[in-house]
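Q: no FASTA, just this:
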């Protein structure tokens, strides 16, 4: 994916999306580090387990390995096949979260919650970052969105990459083209890592290195991901089944709603 310029100190975090809990990961390296982030571990949510077992939502997101443009996530109603006489299902109620500096915002289901924590701060106070953690109605940690931070990391080799979906998003990436993506990287040691969120792209199935995942915005770096730990899916088909579940759709919509002002 290319280098991510570091402008500050080291910070590392981790998150897990598991049956009872989900964690968060944001790998930050020392100033001057040149590669993208290492692939995070992989995990599953309760929705992932249910969907892989066979009870996925009927409203599956459009899966595409190409690069499309997406200014907003399609509604569930737009992707359902309803009987002509049936009234269309109501769109889920949404809330909007805006970071304290007023630049970055996203929408999320009204039943979920967002909490904000202090992120890394440069010694001179010139860059103040915040970390928004998204949780479901039961308090299960689903995703993190980091805004305004400085970033760095290291990359690892990829044997093959399967892009389940990728779409451009209207964020002012200073290094490339910001994209939303859900993809799987197979590594030389025989493991498969899944990632879902915002990347500085576009990504390609021929990529041979893990991505940094950091998008450089005018107010600092953005990292926005669900990171799965401990092999959440037995196959790409199982990953697609989870992706078609309510949780998969809602997380997809959240990332596609990210906007910068």
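A: Yes, it's here. Here the structure is a predicted model, which means the values were calculated and not measured. Numbers count the residues shown, from 1 in each chain.
Q: contacts and neighbour counts: CA atoms only from here.
A: Fine.
Q: got the residue ranges for the strands in the stretch 1-150 of the chain?
A: Taking DSSP state E, counting those that start in this stretch to define them, one finds strands in the stretch 1-150 of the chain at 11-13, 26-28, 68-69, 94-98, 104-109, 113-121, 128-135, 141-149.
Q: need the winner for burial among those strands.
A: Most buried of the strands of the stretch 1-150 of the chain by mean neighbour count (mean count of other Cα atoms under 10 Å) is strand 141-149; its value is a mean of 26.
Q: also this one, for the comparison:
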């Protein structure tokens, strides 16, 4: 079901952000064993206000959510209690908090039976990484839970950048459409309050022979499962 050519590397944006920091980070993980919210080293929010601060444990801090996750899903909430996403139970989610003030953290979520992984960076420190200008969009959809919280509306996108004859397939959240209506490539950061957000599916090497093979993968079990995670992001 899963192509052997996908494997994990951190996006340049995440690496650049973390390398700007000094001090020790903390790593918290969860396997999504129940419908509680796996958080990091600070509280998740309830439907009215953030809960009191709780020290992390080896299993991660757990807190209730005002919206129960769908059957078969677990919810991961970042330390601010506002940003969250859902992922299948049985998958593995982990947060590395590089800095508490200003907050800088990178989460990973992956299927333990396959090589695919999503890396999510959120924090008050980031670098802009520009990309090539020849882009073909294979699929893009607005993320319902982020509508009204960021302008332009974040999208879950699958596209390919071509440069010097090399095709670079990319899948993740984009700030608005991957290509503007006038044909310009979009490489902006997603802004949520005073923090930025990036979320990227990790590929290595040349994962697809051509666009048709990429589309077949995207509409297959692995592509659909990863898209569902990206489409589940919400902010409150």
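A: Good, I have the coordinates. Remember, it's a predicted structure, so these values are computed and weren't measured experimentally.
Q: re earlier: of all the strands of the stretch 1-150 of the first structure, which one is nearest residue 169 of the first structure?
A: Relative to residue 169 of the first structure, the nearest member of the strands of the stretch 1-150 of the first structure by Cα to Cα is strand 68-69, separated by 6.7 Å.
Q: give the aligned range of the closest one in the second structure.
A: Residues of the second structure offer no counterpart to strand 68-69 of the first structure, counting by TM-score structural alignment.
Q: what about that strand, distance to the chain center?
A: 17 Å (Cα atoms, centre = their mean, to the nearest Å).
Q: now do stretch 4-16 of the second structure
A: Counting by Cα atoms, centre = their mean, stretch 4-16 of the second structure comes out at 12 Å from the chain centroid.
Q: for the first structure, which helix extends over the most residues?
A: Longest among the helix segments of the first structure by residue count, using DSSP state H, is helix 246-256.
Q: mean deviation of the helix or strand just after that one from the second structure?
A: Downstream of helix 246-256 of the first structure, the next assigned helix or strand under DSSP states H and E is strand 259-260. Compared with the second structure after the fit, strand 259-260 of the first structure shows a mean deviation of 0.3 Å (mean Cα distance after the TM-score superposition for the first structure).
Q: and strand 259-260 of the first structure, which stretch of the second structure?
A: On the second structure, the counterpart of strand 259-260 of the first structure by TM-score structural alignment is residues 234-235.
Q: where do the helices sit along the second structure?
A: In the second structure, helices defined by DSSP H lie at 12-19, 211-218, 221-231, listed in chain order.
Q: quick one: closest of these to residue 129 of the second structure.
A: The stretch from these with the least distance to residue 129 of the second structure (Cα to Cα) is helix 12-19; that distance is 6.5 Å.
Q: show residues contacting the closest one.
A: Counting contacts by Cα atoms under 8 Å, 6 or more residues apart in numbering, the residues outside helix 12-19 of the second structure that touch it are 98, 104, 106, 121, 125, 126, 127, 128, 129.
Q: same thing but at 6 Å, please
A: By Cα atoms under 6 Å, 6 or more residues apart in numbering, the residues outside helix 12-19 of the second structure that reach it are 121, 125, 126.
Q: what residues are up against the residue positioned nearest the centre of the first structure?
A: Central residue of the first structure (Cα atoms, centre = their mean): residue 197, 1.9 Å from the mean position. Residues near residue 197 of the first structure by Cα under 6 Å, 6+ apart: 180, 181, 224, 225.
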